[in-house]
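In: Sharing a sequence plus its predicted fold:
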Amino acid sequence: MVRDAYLRSSTPSSKSGAGFMELINQTGQDDRLIGVRSDLDGMVQLHSHSEDANGVMTMGEIEGGVVIPAGTTHLFARGGDHLMLMGMTAPLDQGQEVPVTLIFETAGEIKVMIPVDSER
């Protein structure tokens, strides 16, 4: 189940944006989010922030997907795991709803409409 999902642009004229949500695994078995796609032009990837040994924060694509253990919730939030939208030719407009497909190893494809809320 997807809860409290939203997208936002990096800046009003940006060619990139990010998506945040809670993913709830209500099943009795672990699952893994292995991909994401959207009708938007450009690409969507699973990204995360991490801190190196020197305290420097970096962001990059999550290799191998995100495991969501049975009966738990995984938070996609600022400063952590998130959806990264890149190479967009049109900005995300406040209130716009964007179709996004989340691809799970076990559950398969789940289509959701995610609103743009750049005020959050």
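Out: Good, I have the coordinates. This is a predicted model, so every value here is computed, not measured.

In: from here on, contacts and neighbour counts on C-alpha atoms
Out: Fine.

In: Can you report how many residues lie near residue 3?
Out: Neighbour count for residue 3, taken as other CA atoms under 10 Å: 12.

In: Who are the contact partners of it?
Out: Shown in contact with residue 3 (CA atoms under 8 Å, 6 or more residues apart in numbering): 21, 22, 23, 24.

In: Okay, one more to line up with it:
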Amino acid sequence: MISRILARFSAIFGAALLSTSAYAQVSVTDPWIRATVPVQKSTGAFMQVQSAAPVRLVEVRTEVAGRAELHEMAMDGQVMRMRRVDGIDLPAGKPVNLATGGYHVMLFDLKRQLKEGENVELTLVVQDAARKRQELKVAVPVKPLTYSVHAGH
């Protein structure tokens, strides 16, 4: 009886460890969201994302916005255009920058002002080649309206 209980506990504990390591495959560094003024309804979120295995970032969610979308800024002739993308590939072991002027996250229909110094929780959803999805929750600091990574902040 005790051996069955120990075996069952080991199986559950092992599954929990595997689940934890699956989430640990994707890491996020230097996340930030640009602060907003009271009437502003959208803003951007930026970060560097890296995965140990090849996956695709396919969705972002947050409670502070009506919707969150993955976007890309790219030149279209002589004009820089922003467009929604269905996903962003995260090659194994290679960091992918979600930054101004390239891939990034847009938050639309903001439910409130985002103020400098607070943290906003984002949920990143990645999908592997077998279409298995995993979620990663990230606490993202809100930076000033004038914040720029290039300005040495």
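Out: Here it is on my side, so go on. Here the structure is a predicted model, which is why all the values come from computation and not from measurement.

In: Mind checking which of the contacts of residue 3 of structure 1 are buried?
Out: 21, 23, 24 (16 or more other CA atoms under 10 Å).

In: so the second one touches residue 1, yeah?
Out: I take that to be residue 23 of structure 1. Yes - assessed by CA atoms under 8 Å, residue 23 of structure 1 is found in contact with residue 1 at 5.8 Å.

In: Which helix or which strand is home to the residue nearest to the spatial centre of structure 1?
Out: Centrality entry for structure 1: nearest residue to the mean C-alpha point is residue 83, 2.4 Å, by CA atoms, centre = their mean. For residue 83 of structure 1, the host element (DSSP states H and E) is strand 82-86.

In: which bit of structure 2 covers that strand?
Out: Residues 104-108 of structure 2 are matched to strand 82-86 of structure 1 when aligned by TM-score structural alignment.

In: how close does the matching stretch sit to structure 1?
Out: Its matched residues in structure 1 lie on average 0.5 Å from stretch 104-108 of structure 2 after superposition (mean CA distance after the TM-score superposition for structure 1).

In: mind listing what's buried in that stretch?
Out: With burial defined by 16+ other CA under 10 Å, the residues of stretch 104-108 of structure 2 counted as buried are 104, 105, 106, 107, 108.

In: Other residues contacting it?
Out: 41-47, 60, 65-72, 97-98.

In: Repeat that for stretch 33-47 of structure 2.
Out: For stretch 33-47 of structure 2, the external contacting residues (CA under 8 Å, 6+ apart) are 28-32, 97-100, 104-116, 140-145, 147.

In: Buried only: go through those residues for me.
Out: Burial by neighbour count, 16+ other CA under 10 Å: within the contacts of stretch 33-47 of structure 2 this picks out 28, 31-32, 97-100, 104-108, 110, 114-116, 140-144, 147.

In: I'd like to know how far the alignment partner in structure 1 of residue 69 of structure 2 sits from residue 108 of structure 1.
Out: When structure 1 is aligned by TM-score structural alignment, the residue opposite residue 69 of structure 2 is residue 45. The gap separating residue 45 of structure 1 from residue 108 of structure 1 is 17 Å, by CA to CA, to the nearest Å.

In: between the two, which one's more packed in?
Out: In this view residue 45 of structure 1 and residue 108 are compared by other CA under 10 Å, and residue 45 has more residues nearby, 20 against 14.

In: would you turn the buried ones among the contacts of residue 3 of structure 1 into JSON lines with secondary structure and distance to residue 102 of structure 1?
Out: JSON lines is the format used below for those (DSSP: H, G, I helix; E, B strand; the rest coil; distance: CA to CA, whole Å):
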{"residue": "21", "secondary structure": "strand", "distance to residue 102 of structure 1": "12"}
{"residue": "23", "secondary structure": "strand", "distance to residue 102 of structure 1": "10"}
{"residue": "24", "secondary structure": "strand", "distance to residue 102 of structure 1": "13"}
